[in-house]
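Quick one, what's the 3D model for this:
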Amino acid sequence: MEGTQRRRRRWHIAVFLAPAMLVYTAIMILPLFGTLQLSLFTADGQSRVFAGLDNFRRLFLDPRWSASFWNALGNNFWFFIIHMLVQNPIGIGLAALLSSPKLRFSAFYRTAIFIPTILSFVIVGFTWKLILSPLWGVAPNLLDLVGLKSLFTPWLGKEQYALTTLGLISVWQFVGIPMMLIYAALLSIPDEVIEAAECDGITGMSQFWKIKLPLILPSIGIISVLTFVGNFNAFDLIYSAQGALAGPNYSTDILGTFLYRTFFGFQLQTGDPYMGSTIASMMFFIILAGVCLYLFAIQTRLRRYQF
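This next block holds a predicted model:
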């Protein structure tokens, strides 16, 4: 009798999981394997021939491809570093402030900070491009009102500033996500732990650094890996603000825009689906390596802090 009930439960699990698994397989797994397969071929006239790892060799060593690839990869790492060093610490700080029971209107502040995350990339990119425009943007006038107009420069038009500016715009848009995740983690800390810390005289910022921060380290680890995955899949903001050429002079080019130009072509450049699939495969391998590093090298050390 017990064996029959267990088999029924297993059938129920399979029935409920089947639709999600079918959809995920159709839109994620099959295209992934198709991309990996396509990266192993190349065009020979009108036919397709097996090239093995030659496309990857060209991507790494051929000057026609390697310069653009390493430039995009370096820009991607810098884009990620900006989010790790600016977005996540700010998100943690905001969560710590908003979790204080003494703060009034905390719900309003949480909503106001989180609203930009639901905006379209196109809206955000185009709006900030207008704001920072030296011709009709409001940034020069606002700086002039406080006597700092001399500090203004066309940040999106200079190679040394463009990528950092876009990274900070992305931080402004998505700082609400780490804030809400850390806020939820702080609320999940048992009251007994906080009360015991207060009995020992640990309050205020000391309580956050000594008690709360170690307990939310697993959540910080999850936010870090989500930031890594999101930044190495980035495309929309760069494309909407700087176009497919990721100007000026490819200074904001990341793997996403490099993949777009290669696979689909742009202006007079014809698309190359084989090299495009190779770039997409490298993006997958980079993300896979980062996630595996987190799962096997970092998460195992953070489990000791979980309840």
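
going forward, measure contacts between C-alpha atoms and count neighbours the same way
Fine.

Starting from residue 288, give me the distance back to the residue lying closest to residue 273 once chain neighbours are set aside.
Distances taken as CA to CA, 6 or more residues apart in numbering place residue 263 nearest to residue 273, at 4.7 Å, with adjacent residues excluded. Distance from residue 263 to residue 288, counting by CA to CA, to the nearest Å: 21 Å.

Longest helix of this protein, counting residues only.
Determined from DSSP state H, the single longest helix within the chain is helix 2-24.

those strands in the chain, which residues are they?
41-44, 47-50 (DSSP state E).

what's the first one packed up against?
Other elements packing on strand 41-44 under the criterion 3 or more CA pairs under 8 Å, 6 or more residues apart in numbering; DSSP states H and E are strand 47-50, helix 273-293.

what's around the nearest residue in space to residue 229 that is not next to it in sequence, how many residues?
Nearest residue to residue 229, sequence neighbours excluded (CA to CA, 6+ apart): residue 287, at 6.0 Å. The local packing of residue 287 (other CA atoms under 10 Å) involves 19 other residues.

returning to that earlier point: more crowded one of residue 263 and residue 288?
residue 263 (20 against 13).

so the more buried one sits right up against residue 280, yeah?
No: here residue 263 does not reach residue 280: they are 9.3 Å apart, not a contact under CA atoms under 8 Å.

circling back to that earlier point, and the strands of the chain as JSON lines, adding distance to residue 157 and mean neighbour count?
Formatted as JSON lines, those follow (distance: least, CA to CA, whole Å; neighbours: other CA atoms under 10 Å):
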{"stretch": "strand 41-44", "distance to residue 157": "37", "mean neighbour count": "16"}
{"stretch": "strand 47-50", "distance to residue 157": "41", "mean neighbour count": "11"}
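
can you tell me which of those comes nearest to residue 140?
Taking CA to CA, strand 41-44 is the member of those nearest to residue 140, at 50.2 Å.

returning to what we had before: for the residue nearest to residue 229, which residues are in contact?
Residue 287 is in contact with 228-229, 232, counting by CA atoms under 8 Å, 6 or more residues apart in numbering.

for the residues you listed, which one is nearest residue 306?
Nearest to residue 306, judged by CA to CA, of the contacts of residue 287 is residue 228 at 22.3 Å.

in terms of contact, does the closest one touch residue 290 like I think?
Yes: in this structure residue 228 lies within contact range of residue 290 using CA under 8 Å: 7.4 Å.

Have a look at those two and say which one is more surrounded.
Neighbour count, other CA under 10 Å: between residue 228 and residue 290, residue 228 has more, with 23 against 14.

ok now do the more buried one, which residues does it touch?
80, 287, 290.

measure the residue nearest the centre of the chain to residue 248 for me?
Centroid-nearest residue in the chain, with CA atoms, centre = their mean: residue 230, separated by 2.2 Å. Per CA to CA, residue 230 is found 23 Å from residue 248.

do the same with residue 165
From residue 165 to residue 248 the distance is 13 Å (CA to CA).

now the other sequence, so there's something to compare against:
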Amino acid sequence: MAKTTKNAANVQRAPAIVVALFILPAFVLFAAVLLYPMASALGYSLFEWRGGTNLVRFNWFDNFVTLFTEQPYIEQMPRAFLHNVAIFAGTLVLQNSVGLFLAVQLHRLGPVRRLFQVLYTTPYLVSPLVVGYLWTLLLSPTFGPVNAALEAVGLDWLAVSWLGEPATALPVLILVSVWQWIGFPVLLYGAALGAIPPELSDAASVDGASGWRRFRHVTLPLLTPVIGTVSILTFIGSMETFTLPYAFGGATGSPAGATDVLSVLFFRVSFQSGASNALGVSSALATLLFLFILGGALLGRRAIRAQEEKLS
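Got it, this is the predicted structure:
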């Protein structure tokens, strides 16, 4: 018995060098793909650059000041930021509501739900750039099947230029984004629903609770961690979105800047502005975006943890 206990203790104490060797490949990849570019952008943001990579001088935070004091940044950056916020708000509401509804309905189907889960998750396996161009064709006011179908059923007043009008371009962008990514929250909510012991709902049913009350007071609180995870990932994805807005509106965020977001603004400043210090200013914008996403994610995680502690 003593020998068995000793062997178990030896198994638990893995050598630090073994742990480091297992972690090192992933850390090297993470550092090369993420840490190094982020550190480089932070470094570039603190310098003045002339002619691409031609370094001139260390200018402290002048590039950040430029973003808030000079045109066209003081006009375009708040507009792009508000569009990111609108995408986050719309996507969050639809993914958490429609995604949860679909997950609940699929959970009741039994084994057949696997088929529908695959169908719902297929769109987010496709590149957002491809999805954007496909929907551009589908919504075309001249030959798109969406407007043709609306006209065929007598809804001609709805057959508009969906991506050509500032009033409709951003809502369409949000809806297409939700359509593409809805499968991810469906999978997460489905897994969470499967992990909830059915005895809890059965006990509430015996006490006379209706189906809605069982969901509201038993199921929904237990889904709080998953709701928080979906919300944080939606926040990160919405704030750094680029490919879908770029596919819809190009580098200018057309029409009239209605699809302009911070990542598209970064691309425009970096490669199309022609500014003498484009590298420094765009790096400052990227640094601000990273800090905002990091801060928002940390605050969201803290709020979710507080809710989880209330449930425990």
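
For residue 107 of the second structure, which residues are in contact?
Applying CA under 8 Å, 6+ apart, the residues near residue 107 of the second structure are 113, 190, 193-194.

residue in the second structure matching the residue nearest to residue 273 of the first structure?
Applying TM-score structural alignment, one finds that residue 263 of the first structure aligns to residue 270 in the second structure.

now do residue 147 of the first structure
Match for residue 147 of the first structure (TM-score structural alignment): residue 154.

Look up how far residue 163 of the second structure lies from its match.
The value you get for residue 154 of the second structure to residue 163 of the second structure, if CA to CA is used, is 21 Å.

Which one's more surrounded, those two?
residue 163 (24 against 10).

hang on, the earlier thing: show me the two of the contacts of residue 107 of the second structure that sit farthest apart.
113 and 193 (12.8 Å).

correct me, but residue 49 of the first structure touches residue 39?
No: between residue 49 of the first structure and residue 39 there is no contact under CA under 8 Å: 11.1 Å.

Can you give me the neighbour number for the aligned partner of residue 141 of the second structure in the first structure?
Alignment note (TM-score structural alignment): residue 141 of the second structure maps to residue 134 of the first structure. Residues near residue 134 of the first structure, counting by other CA under 10 Å, number 18.

For residue 134 of the first structure, give me its contacts.
140, 153-154.

Sort out which one of those lies nearest residue 236 of the first structure for me.
residue 154 (21.1 Å).

My guess is the closest one contacts residue 135. True?
No: look at residue 154 of the first structure against residue 135 with CA under 8 Å: they stay out of range, at 9.5 Å.

And those two? Which one has more around it.
Neighbours were counted for residue 154 of the first structure and for residue 135 using other CA under 10 Å; residue 154 has more, 14 against 10.

quick one: that one from residue 254 of the first structure, how far?
Taking CA to CA, one finds residue 154 of the first structure at 21 Å from residue 254 of the first structure.

Which residues in stretch 219-236 of the first structure does the neighbour count mark as buried?
219-225, 227-229, 231-236 (16 or more other CA atoms under 10 Å).

In terms of distance to residue 63 of the first structure, which of the contacts of residue 228 of the first structure ranks first?
Checking these one by one against residue 63 of the first structure (CA to CA), the nearest turns out to be residue 287, at 24.5 Å.

Return the residue of the second structure aligned against that closest one.
Per TM-score structural alignment, residue 287 of the first structure is aligned with residue 293.

wait, what's in contact with residue 245 of the first structure?
Counting by CA under 8 Å, 6+ apart, residue 245 of the first structure touches 253, 257, 261.

separation between the match of residue 141 of the second structure and residue 121 of the first structure?
22 Å.

same thing with residue 88 of the first structure?
Residue 88 of the first structure is 20 Å from residue 121 of the first structure, by CA to CA.

Which one's more surrounded, those two?
When neighbours are counted by other CA under 10 Å, residue 88 of the first structure and residue 121 differ, and residue 88 comes out ahead with 24 against 20.

Leaving out chain neighbours, which residue sits closest to the more buried one?
residue 178 (6.2 Å).

Which residue in the second structure aligns with that neighbour?
By TM-score structural alignment, residue 178 of the first structure lines up with residue 185.

Would you agree its match is in contact with residue 99?
Yes: here residue 185 of the second structure reaches residue 99: they are 5.6 Å apart, a contact under CA under 8 Å.

I'd like the distance between the counterpart of residue 131 of the second structure in the first structure and residue 239 of the first structure.
Correspondence of residue 131 of the second structure to the first structure, assessed by TM-score structural alignment: residue 124. Per CA to CA, residue 124 of the first structure is found 11 Å from residue 239 of the first structure.

what do you get for residue 279 of the first structure?
17 Å.

what residues are up against residue 45 of the second structure?
61, 63-64, 279-284, 287.

between those, which is closest to residue 6 of the second structure?
residue 287 (51.4 Å).

what about that closest one, how many residues close to it?
21.

surely it meets residue 41?
Yes: using CA under 8 Å, residue 287 of the second structure makes contact with residue 41 at a distance of 6.6 Å.

Which one of the helices and strands packed on strand 41-44 of the first structure lies nearest to residue 96 of the first structure?
Nearest of those (CA to CA): helix 273-293, 26.8 Å.

Name the residues of that closest one that come out as buried.
Applying 16+ other CA under 10 Å to helix 273-293 of the first structure flags 273-284, 286-287, 291 as buried.

Equivalent analysis for stretch 57-74 of the first structure, please.
59-60, 65-66, 68-69, 71-73.

Distance of residue 230 of the first structure relative to residue 168 of the first structure?
For residue 230 of the first structure relative to residue 168 of the first structure (CA to CA), the value is 15 Å.

same question, residue 183 of the first structure
22 Å.

Which of the two has more residues huddled nearby?
Neighbour tally, residue 183 of the first structure and residue 168, criterion other CA under 10 Å: the higher count belongs to residue 183, 23 against 16.

Hmm, residue 100 and that one touching each other?
No: checked against CA under 8 Å, the pair residue 183 of the first structure and residue 100 is beyond contact range at 10.1 Å.
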